[in-house]
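[1] please work out how this folds:
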Amino acid sequence: MQIAVDRLTCDGVRGLLEAHLADMYATSPAESVHALDMQGLKHQSITFWSARENGKVLGCVALKHLAGEHGEIKSMRSAENARHRGVATALLQHLITQAKHRGYCRLIPIRINK
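    Coordinates of the predicted model:
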């Protein structure tokens, strides 16, 4: 599995994010959905990574720079066919490493809607 910065241009990432948003709206009240669409994830304050294997998108995660030494975890998702393979763990570890390199002392977690 390779994790790299993604420019949000491929259909695999688009499909993963569309499924992510659809799931958020299906399981949470609209006012509780804080997931960003593709355009929102292209903001200059956000770095987006995808995990791939043999060219297929396995998952994604994004890090939004907030004020000072703070960041927020955004749009973390594993593809249905990649669940239970450690994709989310690898993405989260990658994001934490990147946050440390940036000097962040605080990460705001993803809001989990039930």
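
[2] going by C-alpha atoms from here, please, whenever you check contacts or count neighbours.
    Noted.

[3] which residues are in contact with the residue nearest to the spatial centre of the chain?
    The centre of the chain sits closest to residue 61, judged by C-alpha atoms, centre = their mean, with a distance of 2.0 Å. Neighbour list for residue 61: 48-50, 73-77, 91-92, 95 [criterion: C-alpha atoms under 8 Å, 6 or more residues apart in numbering].

[4] distance of residue 13 relative to residue 79?
    10 Å (C-alpha to C-alpha, to the nearest Å).

[5] shared neighbours, these two?
    residue 57.

[6] and residue 38, how many neighbours does it have?
    When neighbours are counted by other C-alpha atoms under 10 Å, residue 38 registers 15.

[7] that one and residue 15 touch, don't they?
    No. Checked against C-alpha atoms under 8 Å, the pair residue 38 and residue 15 is beyond contact range at 10.4 Å.

[8] second input sequence below; structure requested for side-by-side comparison:
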Amino acid sequence: MFRVTVFEEEIILHIKVDDLTGHQVIELVSEHLHSMTLMSPAESIHALDIERLKKPEITFWSAWDDNELAGCGALKELDSRHGEIKSMRTSSSHLRKGVASKVLQHIIEEAKRRGYQRLSLETGSMTSFEPARKLYESFGFRYCQPFADYTEDPNSVFMTKEL
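    Here you go, the predicted structure:
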């Protein structure tokens, strides 16, 4: 559980491993995928749908403020020492409340617990992705070359953090 204080109002986030079957989670992942289609060309969209998020190498978390879904994020194991952040999304009703920071902090802590030495991610290069890039930079992620199966793409940037 994480406490987040926003403008004198404190919300308590409960972050839990999620099986991706609840309607709120399905809606948020669908919203995430839809927004990617509005911001990126199809060949540059690397967001995962519900079925691909259920693969065994991926752990998906949902973050809850009481009974309201506040956000989500996932961790994909690339190998025993390297993980990838996937599907970071904050619910539109919880923007600018620190939800993304808490989910990212949770994923980083889990990656360390697993013994990963590196954590990487892909995100968009467009202006609309600037808040996400700034968040990752604030946690010590640095720009890098494509990793895993990614290739150079003018619509993508790649970031990594040594743990």
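
[9] circling back to that earlier point, among the contacts of residue 61 of structure 1, which one sits closest to residue 25 of structure 1?
    Nearest to residue 25 of structure 1 among the contacts of residue 61 of structure 1, counting by C-alpha to C-alpha, is residue 75 at 13.6 Å.

[10] returning to what we had before: any chance of a ChimeraX selection covering the buried ones in the contacts of residue 61 of structure 1?
    In ChimeraX, this line selects whichever of the contacts of residue 61 of structure 1 come out buried by 16 or more other C-alpha atoms under 10 Å:
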select :48,49,50,73,74,75,76,77,91,92,95
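
[11] what's the counterpart of residue 74 of structure 2 in structure 1?
    Mapped onto structure 1 by TM-score structural alignment, residue 74 of structure 2 lines up with residue 62.

[12] should've said residue 98 of structure 2
    For residue 98 of structure 2, the residue aligned by TM-score structural alignment is residue 86.

[13] look up how far residue 6 of structure 2 lies from the alignment partner in structure 2 of residue 53 of structure 1.
    Using TM-score structural alignment, the partner of residue 53 of structure 1 in structure 2 is residue 65. Counting by C-alpha to C-alpha, the gap between residue 65 of structure 2 and residue 6 of structure 2 amounts to 13 Å.

[14] kindly report the same for residue 31 of structure 2.
    Distance, residue 31 of structure 2 to residue 6 of structure 2, by C-alpha to C-alpha: 24 Å.

[15] picking up where we left off before, quick check: which element contains the residue nearest to the centre of structure 1?
    According to DSSP states H and E, residue 61 of structure 1 maps onto strand 56-65.

[16] for that strand, buried residues please.
    For strand 56-65 of structure 1, the neighbour count (16+ other C-alpha under 10 Å) marks 57-65 as buried.

[17] also stretch 88-102 of structure 1?
    88, 90-92, 94-96, 99.

[18] of those residues, which belong to helices?
    Judged by DSSP state H, helices contain the following of the buried residues of stretch 88-102 of structure 1: 88, 90-92, 94-96, 99.

[19] contacting residues around stretch 77-90 of structure 1?
    16-17, 20, 51, 57-61, 76.

[20] now stretch 36-44 of structure 1
    7-8, 14, 17-18, 21, 47-48, 62, 74-75.

[21] what's the closest of these to residue 106 of structure 1?
    residue 74 (14.1 Å).

[22] assign the closest one to helix, strand or coil.
    Using DSSP: H, G, I helix; E, B strand; the rest coil, the structure places residue 74 of structure 1 in strand.
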